[in-house]
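1. Just a sequence and a predicted model for now, questions to come.
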Amino acid sequence: MKHTAHFEFWPPRIAKSLTLPETTIYDNLAITAKKYPNKTAYEFYGGSATYSQLLDETEKMAGYLEQECQVKQGDRVMLLMQNSPQFLVSLFAILRVRAVVVAINPMSTTKDLQFFLEDGDIRLAFIGQELYPKLEPLLGTTTLQTVISAAYSDYIDVGKALAAIPGEVKAPAKELAKTVSWKSALDAAQTPSDYAGESDDMAMIPYTSGTTGAPKGCIHTNCTVQANTTGSYHWMTMSPDTVVLTSLPLFHVTGLTHSALNPILAGSNMVIMTRWDRDYAMKAIEQFQVSHWINISTMLIDFLANPQLADYDISSLELVGGGGATLPIAVGEKLRQRTGLDYVEGYGLSETMSHTHFNPPNRPKLQCLGIPAFGVDARIIDPMTGEELGVEEEGELVVHAPQMFKGYYNQEEETKSSHMMLDGIQFFRTGDIVRMDNEGYFFIVDRVKRMINAAGFKVWPTEVESILYKHPAVQQACVVRSPDEVRGETVKALIILDPEYKGSVTSEEIIEWSKGQMASYKYPRIVEFRDSFPTTSSGKILWRQLQDA
C-alpha cells in the first residue's frame, strides 16, 4: 500500500505532486543563459564566467564533437575529470549532440578505465590532463580513439584565489602526445547542427560504485534526470540568487544533481572546488555568501573541526545537508550551535539519479533518510518472502519513482533480478534494510549483504556505528564481522579516535561503555583503532574493503 503519513510533514507552500517538464537537461542551460546571460555561473579559484559564456563554450565544444569527431546521437562519451568549468562544458556539449555522458571516478585505475571503455564501447574521452597517464595505455589498444585533454589552470586567476590552489589545478597546460588540447578544440569554433533533443533520449550512464561486485551502468534519460533536478530545485527553494558550494565530486550522481544541475536550472552561482579543503570552503562561504551546501558527513565533520572557523562569518548559509553516510548526532548538534541550522539528510542511488528520500528542510530528523520525494512510492518488504511490512518493521526498501533508471546497460538479467512487481507496479529492490516510523520518515538499518549473524542473532553494523558515535572519543566508526569459534560471527569495531582522546582511551574502555548502550549480542567484542579508513571519492567508507582485510 502506498504510504501517505509523511504528507503531514511536507515542506510548507510546496505542492505534493510535481508535473515534470518535457525539456531536456541541455535545455535547462540554454533557457537559463537566455534568462540570465550576464549572471555569474561559477567561481573557480579566482576565475569566473557568466551563463552566456558557459553556453558559448558548450556550443563550440559540441560543434567540435559533431563536425571533427563525428560523435552521433546515442554514442557513449567518457568524462574523466575532477570538478572544474571544463567538466560542465564537456557534460553539456555531450548532451548538446544527443550523445550519452559516462562520468567516471577520477580515482579509477587503468584496469578500471579499460572495463568502462569496453563495457560502454566508448570511442572518445574528455579528461583532466593529470589523469592522462592512466588513460594513455588504452588509447588505440581498446575502443578509445580520441582524447580531449583539459588543463584546469586555463580557468583560474591566481591573484584572486582565496587560499592555496590544489597542485593539479595550478599546473600549466601540457602538450600531450596523441591528444587534442581543450584550447584547440574550442578555437576550431565549429557550429553544431540544430538541437533536436527529446525528453526520452538516453542522457547519462552513471556506474554503481561496485561495492557489490563489478560496477553496472545505470541508463538514465533526460526525463529521469529532470525528475530529481526539478524536484530538488523546488524542495531546496532555489533561486537565481542562491549560491551553491560545489564541493561534492560531480562524477557522482549526488554532486552532479545538487551541486551542478540544480543551480544551473535555477541560474545560481556555483563556487567550484576541485578537491576538498576546509580552509578554502570556509573562506568561500564568507566571500561569496554561499547559501546552499550539499556535502557528505566526512566533509562536515572536518569543516566543523577547523579551529579557525570562529574567525569567519558563515551566516549566509541557509541549507546544509547531504547523504551517503548518516551524520553523527553530535556533529548535527555542533552544526546547529554554530549556524542555527539543522542538517538535512537524504537517501538515493545511482539507479535513481541521486535521491528518492529527503528530509523536509523545515522539519528534518537526524540520522534519518527522510520522507519519499515527489512521486516516489517507497515500501518495505521481507527480503526473503517479498511480503509487504508495516510501521517500525525492518525490511528491504523497494521504490517506484519517476527518477528510476531504465535498466542496467547491456545487463538484462541483472535488470530483471533487481526489480519486482507489487500491486501491479514495478519496483526497484535497493538492497538496503530500512524501517519507517509512524510519521512516514525512513531510517537506514543496513545493507542486506552487511548483516552479521552473531549466534543466530541479526546485527546491523550501521545501528552499532550510530551508537558508537555517541561516545565522545569516536570521530569515525566502521563495524565489520569477525569469525568467532563459538558465535560463528562476532562484531568488530574499527574506530578513528578524536585527536584529543588519542592515547587516553583504550579499546577495553570502549567495549565496556558499549555494553551499557546496546543489547548484549550487539556490542563489539573487538575494538581496533585506525588512523584512517579507505573511502570512495564521494566520502563513503569502503566497508567491504575493511571487511575483506
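-> Now that the structure is in, tell me what you want to look at.

2. From now on I want contacts and neighbour counts done on CA atoms only, so please keep to that.
-> OK.

3. which residues of the stretch 351-500 of the chain fall in strands?
-> Taking DSSP state E, counting those that start in this stretch, the strands of the stretch 351-500 of the chain run over residues 354-358, 371-372, 377-381, 395-400, 419-422, 425-436, 442-447, 452-454, 457-459, 474-484, 488-497.

4. Would you reformat the ones you listed as a markdown table and include mean neighbour count and distance to residue 134?
-> Below are these laid out as a markdown table (neighbours: other C-alpha atoms under 10 Å; distance: least, C-alpha to C-alpha, whole Å):
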| stretch | mean neighbour count | distance to residue 134 |
| --- | --- | --- |
| strand 354-358 | 26 | 28 |
| strand 371-372 | 28 | 40 |
| strand 377-381 | 23 | 41 |
| strand 395-400 | 24 | 37 |
| strand 419-422 | 14 | 36 |
| strand 425-436 | 19 | 32 |
| strand 442-447 | 22 | 32 |
| strand 452-454 | 20 | 38 |
| strand 457-459 | 16 | 41 |
| strand 474-484 | 20 | 31 |
| strand 488-497 | 21 | 32 |
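
5. so can I have JSON lines of the ones you listed showing distance to residue 23?
-> JSON lines is the format used below for the strands of the stretch 351-500 of the chain (distance: least, C-alpha to C-alpha, whole Å):
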{"stretch": "strand 354-358", "distance to residue 23": "20"}
{"stretch": "strand 371-372", "distance to residue 23": "24"}
{"stretch": "strand 377-381", "distance to residue 23": "24"}
{"stretch": "strand 395-400", "distance to residue 23": "22"}
{"stretch": "strand 419-422", "distance to residue 23": "28"}
{"stretch": "strand 425-436", "distance to residue 23": "25"}
{"stretch": "strand 442-447", "distance to residue 23": "32"}
{"stretch": "strand 452-454", "distance to residue 23": "46"}
{"stretch": "strand 457-459", "distance to residue 23": "46"}
{"stretch": "strand 474-484", "distance to residue 23": "43"}
{"stretch": "strand 488-497", "distance to residue 23": "47"}
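
6. got another, please set it beside the one above:
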Amino acid sequence: MFDRHHAVWPDRLPHHLPLPQTSLFTNLAISALRYPARDALIYYDTPLTYAELERQVLALAGYLQARGVARGDRVLLYMQNAPQYVVAYYAILRADAVVVPVNPMNRAAELEHYADDTGASLCICGQERLADVQPLCTADRLDEIIVTAYSEYATRATDLDLPTEVVAPFEAPTAAGVTAWRDALAAGHEPGPHTAAPDDLAVLPYSSGTTGQPKGCMHTHASVMATAVHSVVWGSGTAETVTLASLPYFHVTGMQNGMNAPIYAGATVVIMTRWDRRTAAELIQRYRIRRWTNIVTMAIDMLSDPEIERFDLSSLTYIGGGGAAMPEAVSEKLFKLTGLRYIEGYGLSETIAATHINPVDAPRAQCLGVPVFDVDSRIVDTTTQAELGVGEVGEIVVRGPQVFAGYWNRPTETAEAFIPLDGADFFRTGDIGYYDENGYFFIVDRVKRMINASGYKVWPAEVEALMYRHPDIREACIISTPDPRRGESVKACVVLEAEASADEAAILAWCRENMAAYKVPREIELCEALPRSPTGKVMWRHLQEQAWADSADA
C-alpha cells in the first residue's frame, strides 16, 4: 500500500474511512428524517426542503415503477442543473434502477448511442432538450420521455439574472410518448420496497476513448458512496455547509461534490443552471456559501471580473476542483481575495470523481494531490508495467473503493483497463505522471488522445466518428491546439470527397448542428491528404505537434 503521503496527511483525518453499507437513496432518506425543514436545495432564490425533496422523489419513483422500470433498468437523465435533476436522480435510485447521466449538450445523433448501448426505455429531460431526444421515441428506441421546464421550480421573485432556459414557461407536450413532469408526480403512485444493495449498479456515466464510441462506466452504490463521503470528510463538511453547485451534474465531479456529498451530510445546495460569474458571486454573498467545487476556468473567470471585490466572499472556506492546472498568478490573486488556496484534485469517470486531492492545510500548486482514503496509487512503466519510484515518470494506476466495476457490455476493454500489481488489480488511468518524495502526484502527459477544453473531456475518435456522417468528408483527424483561455481547443484536419462542395464554414455549421458545443472544432483545416505511417495509420501526433509548434511561432 502506497503510504509515502502519510507524512503530509491532515492530522485531523484518519487514513481509513469506513463507508455506509447502504444505497445512495438511503442518504437522502436519512437527511430528510433528520432535517425535514432544512433547505436541501435553493434554486435562484426558490428553496426546496428535505421533506419536500423526498416526497417528490418517492412520487416520481412510484411513477417510474408503474411504467415498468424495474431493478437494474437504465434510465436516461438528460437535463441541465436544476432541482428536477436531483429529484429524478434519486427517484431512479429509489426505483432500484440505474441513472445514465447524459451531457445536455449532446444532440440527437449522440443520444442514439446512449439509448442503444444501455437499452434504456425511458428518458427524463429538460424542455429545451426535448427536440433532440423526441426522435428516439418515434424510432422505437424509447417508450416514454418525461419532460420538465426549469421555470417550474424557479417560482419565487428574484433579482438574479436568470438564464433563458430558466425563464422559459412550461409548454405542455402534445406528442405521443411524452409525459409532463407535473403529471408524473401527480399520478399518485407509491414505490414498492427499496431493494437496491451496495453492490448493485447505481450510475452509468459515459467515458470515451480511442474506439470512437463512449463507454459506460459501471458504478455501484458503494463506489459512488465512496467519493461522496470522501468529499464531505476531506473538506470538513457538515449539515451547516452551504455548497454552490456550478459544475454540471452529468459530470462526475459536479454530481458528487454538488449533489451527492451535500445530501449525505444533510447540507444545503445552491444550484446554478448556467455558469455566470456575477450571479455566482452574488449567490456566494447572499447565501453565505462555504464550499465551491469548480473547474479552474470558472475560478479564473470570476477573478477576472473587474467588480469582483465589491462582493463579500468571506463565507468561503473551501475552493477547489480541477479540469486543468491552476495558474500560479491566478492562485495568488484568489489567495489575496479570499485567503484561501485553490485545492486541486484528480479523478476520472471511471473513479466517479477524486482519487487524489491536495491536503487543505498543505496544498501544492499545479499538483494532483495525494491519494485519499483507502486509495492505493502507483506509477508504472508504460512498456513493462514495472513499478517506478520517486520522480520517475510513468502511467498513474489506482485501486480503491471508488474504482468502477468495468465498462458496460465491454469485457475486453474492461480487462485491458486493469493490471495486476502486488496481488491486486489496479486501474490504468492513461495519464502520465510522477510523485515526489512526500507522495504528491503530478501529471505530465496523457497516454490517450483526450483533449481537455475548459475541463470538458473531448475524445478525438468520437468527434471523428461524428464528422464521418457528413457526406462531403472523406477523412477527418481531430487534434488539440493551444488555447490561452480554455487550455486546449479542438481542430479538425479534413480531407473532402472529390466532388464535395462544402467549405470550412459549411463544415463548421454542420458540426454545430450535430454535436455538443464543446466538441465542435474551433478550427477546420482542409487538407489534400493526411500523413500516414508505413502501416497506414493516420499520424495524428505529427499533426498535433505541428499545430502546437505553429502556435508557438505565431
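-> Alright, I've got the coordinates. Since the structure is predicted, the reported quantities are computational estimates derived from the model, not experimental observations.

7. now for the strands of the stretch 351-500 of the first structure, which one comes closest to residue 539 of the first structure?
-> Nearest to residue 539 of the first structure among these is strand 474-484 (12.1 Å), distances taken as C-alpha to C-alpha.

8. Distance from the chain centre to the closest one, please.
-> Averaging C-alpha positions (C-alpha atoms, centre = their mean, to the nearest Å) puts strand 474-484 of the first structure 24 Å from its chain's average.

9. Can you name the residues in contact with that strand?
-> If you take C-alpha atoms under 8 Å, 6 or more residues apart in numbering as the criterion, strand 474-484 of the first structure is touched by 450, 452, 461-462, 464-465, 468-469, 489-498, 541, 543, 546-547.

10. Same question for stretch 294-313 of the second structure.
-> By C-alpha under 8 Å, 6+ apart, the residues outside stretch 294-313 of the second structure that reach it are 246-247, 254, 275, 277-278, 281-282, 284-285, 288, 319-326, 330, 333-334, 337-338, 454-455, 485-486.

11. Buried residues in it, which are they?
-> Residues 294, 295, 296, 297, 298, 299, 300, 302, 303, 308, 312, 313 are the ones in stretch 294-313 of the second structure that count as buried (16 or more other C-alpha atoms under 10 Å).

12. Helices of the stretch 1-150 of the second structure, start to end?
-> Ranges of helices within the stretch 1-150 of the second structure are 24-34, 50-66, 83-94, 108-118, 130-133, 135-138, based on DSSP state H, counting those that start in this stretch.

13. closest to residue 393 of the second structure out of the ones you listed?
-> Of the helices of the stretch 1-150 of the second structure, nearest to residue 393 of the second structure by C-alpha to C-alpha is helix 108-118, at 36.1 Å.

14. any idea which residue sits dead centre in the second structure?
-> Closest residue to the average C-alpha location of the second structure: residue 251 at 1.2 Å, with C-alpha atoms, centre = their mean.

15. need the contact list for that residue.
-> Residues near residue 251 of the second structure by C-alpha under 8 Å, 6+ apart: 101, 103, 205, 349.

16. For those, which ChimeraX command selects only the ones that are buried?
-> Selection of buried members from the contacts of residue 251 of the second structure for ChimeraX, criterion 16+ other C-alpha under 10 Å:
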select :101,103,205,349
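
17. Show me which pair in the contacts of residue 251 of the second structure is furthest apart.
-> 103 and 349 (13.0 Å).

18. picking that back up, now, of the contacts of stretch 294-313 of the second structure, which are buried?
-> Applying 16+ other C-alpha under 10 Å to the contacts of stretch 294-313 of the second structure flags 246-247, 254, 277-278, 281-282, 284-285, 288, 319-326, 330, 333-334, 338, 454-455 as buried.
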